[in-house]
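1. 3D model of this:
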Amino acid sequence: MVDISEKREIPRLARAAGEIMLSRGTIEKIKTGTVEKGNVLATARVAAVLAVKKTPEIIPMCHQIPITAIDVDFEIGEEIISAVVEVRTVGKTGVEMEALTGVSAALLTIWDMVKSAEKDESGNYPNTSIQNIRVLEKLKG
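-> From the prediction side, this is the model:
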């Protein structure tokens, strides 16, 4: 782990995003609230928040830092759901890993909640993919 003891505590922000590709039928079920497992986006939002808080337990070299705010937003398209997670802190190191972990957990939760609708006859997921997980913005100071 990198020694950050000499760094100053300053406000920091990171925004990360990613997408999940789904069939149009699954997107419609999410929009109408008819997914068997429940409210997909509400559950994915909670998963993102929990993942942000647990990042140092998942990513071995991440420091435990005080998280001061987490925002999770979704945008639904015809065959895609985009997730954006923004994380803020006042600390000695950035929060981009926390934002990336939050996005990843949100998208994985969506997949888990709709996997029965996405499976083909063989039990595979030919139209489902998670993609473009990336840091959109990182600010400090």
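2. please count neighbours and contacts with C-alpha atoms only from this point.
-> Noted.
3. show me the contacts for the one residue sitting closest to the centre of the chain.
-> Here the mean C-alpha position of the chain is nearest to the C-alpha of V103 (Cα atoms, centre = their mean), at a distance of 1.4 Å. Counting by Cα atoms under 8 Å, 6 or more residues apart in numbering, V103 touches A16, A17, G18, A48, A83, V84, V85, I133.
4. contacts for stretch 26-39?
-> With Cα under 8 Å, 6+ apart as the criterion, stretch 26-39 contacts V40, L41, I76, E78, E79, I80, M113, V114, A117, E118.
5. again, 6 Å this time
-> M113 (Cα atoms under 6 Å, 6 or more residues apart in numbering).
6. now the second one, please; I'll put the structures next to each other:
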Amino acid sequence: MKKLTHFNEEGRAKMVDVSSKPDTVRTATAQSSIEVNEVIYEHIHANKIKKGDVLAVAQVAGIMAAKKTWDIIPMCHPIALQGIDISFEWEKATDESRLLKIMASVKTKGSTGVEMEALTAVSAAALTVYDMCKAIDKGMVIGPTFLIEKTGGTTSKDYQRK
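-> All right, here's what the predicted structure looks like:
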């Protein structure tokens, strides 16, 4: 079992010291989704949501959230991100609903990974879709949210979701 590094000798939470780790190129890709009814799908698709272009706003929200991850997740380090890309893909979920898959890829060159930034990006994008469409239906379902892959670093191996 791998030893957890986020605890001090007293068993209390701490931010891990990464100052001795070398800078490497690190990437992470995460996914979330939100299931919406056909009315919401049609409104988004036709750009008829009164608050604006849902996918454009969700994309910007995801990018902003990735950049601010260290502000909202207590043990995350502030990271200079070199790239963030958010994409969307629609799928039929049921006869009455559609699934919006949200993917975020994040990249940096630094001493710690960007998994939390990718996960935060897709979470914020999904929450933004919910916020912009809740006037039509509050029954939307967010998730699952998960890490697809991560690369880089010297102490942990690359990860690929199976």
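7. overlay them and tell me the TM-score.
-> Overlay of the two chains. TM-score (TM-score structural alignment, normalised by the length of structure 1): 0.92; 134 aligned residues with a Cα RMSD of 0.9 Å.
8. of the contacts of V103 of structure 1, which belong to strands?
-> Mapping the contacts of V103 of structure 1 onto strands (DSSP state E) picks out A16, A17, G18, A83, V84, V85, I133.
9. for the aligned partner of the second one in structure 2, which non-adjacent residue is closest in space?
-> If I follow you right, that is A17 of structure 1. Aligned against structure 2 by TM-score structural alignment, A17 of structure 1 finds its counterpart in Q31. Spatial nearest neighbour of Q31 of structure 2, chain neighbours left out: M103 (4.5 Å); criterion: Cα to Cα, 6 or more residues apart in numbering.
10. what's the neighbour count on the counterpart of the one you found in structure 1?
-> Counting by TM-score structural alignment, M103 of structure 2 corresponds to V84 in structure 1. Neighbour count for V84 of structure 1, taken as other Cα atoms under 10 Å: 24.
11. you'd agree V84 of structure 1 is up against A17?
-> Yes - contact status for V84 of structure 1 versus A17: in contact at 4.3 Å, counting by Cα atoms under 6 Å.
12. mind listing the helices in structure 1 by residue range?
-> 24-32, 40-58, 96-118 (DSSP state H).
13. sorry, back to before: which position in structure 2 aligns with the residue nearest to the centre of structure 1?
-> So V103 of structure 1 corresponds to V122, using TM-score structural alignment.
14. can you pull the contacts of A125 of structure 2?
-> The neighbours of A125 of structure 2, taking Cα under 6 Å, 6+ apart as the test, are A58, A61, G62.
15. apply 7 Å and report the result again.
-> A58, Q59, A61, G62 (Cα atoms under 7 Å, 6 or more residues apart in numbering).
16. then F146 of structure 2?
-> Each residue near F146 of structure 2 by Cα under 7 Å, 6+ apart is listed here: A30, Q31, S32, L119.
17. with adjacent residues omitted, what lies nearest to the third one?
-> Spatial nearest neighbour of S32 of structure 2, excluding adjacent residues (Cα to Cα, 6+ apart): T145 at 4.1 Å.
18. which one in structure 1 is aligned with that neighbour?
-> Per TM-score structural alignment, T145 of structure 2 is aligned with I133.
19. distance check, its match against D73 of structure 1.
-> 14 Å (Cα to Cα, to the nearest Å).
20. which of those two has more neighbours?
-> I133 (19 against 14).
21. and the gap between that one and A16 of structure 1?
-> In this structure, I133 of structure 1 and A16 of structure 1 are 7 Å apart, going by Cα to Cα.
22. and what of V46 of structure 1?
-> In this view, V46 of structure 1 and A16 of structure 1 are 16 Å apart by Cα to Cα.
23. contact partners for A44 of structure 1?
-> A44 of structure 1 is in contact with A106, T109, I110, counting by Cα under 7 Å, 6+ apart.
24. can you list the neighbours in contact with stretch 83-94 of structure 1?
-> For stretch 83-94 of structure 1, using Cα under 7 Å, 6+ apart, the contacting residues are 4, 7-19, 65-75, 95, 99, 102-103.
25. count of neighbours near the equivalent of G113 of structure 2 over in structure 1?
-> In structure 1, the residue paired with G113 of structure 2 is G94, using TM-score structural alignment. As a burial measure, G94 of structure 1 scores 23 neighbours (other Cα under 10 Å).
26. what's the answer for V39 of structure 2, then?
-> Other residues close to V39 of structure 2 by other Cα under 10 Å number 14.
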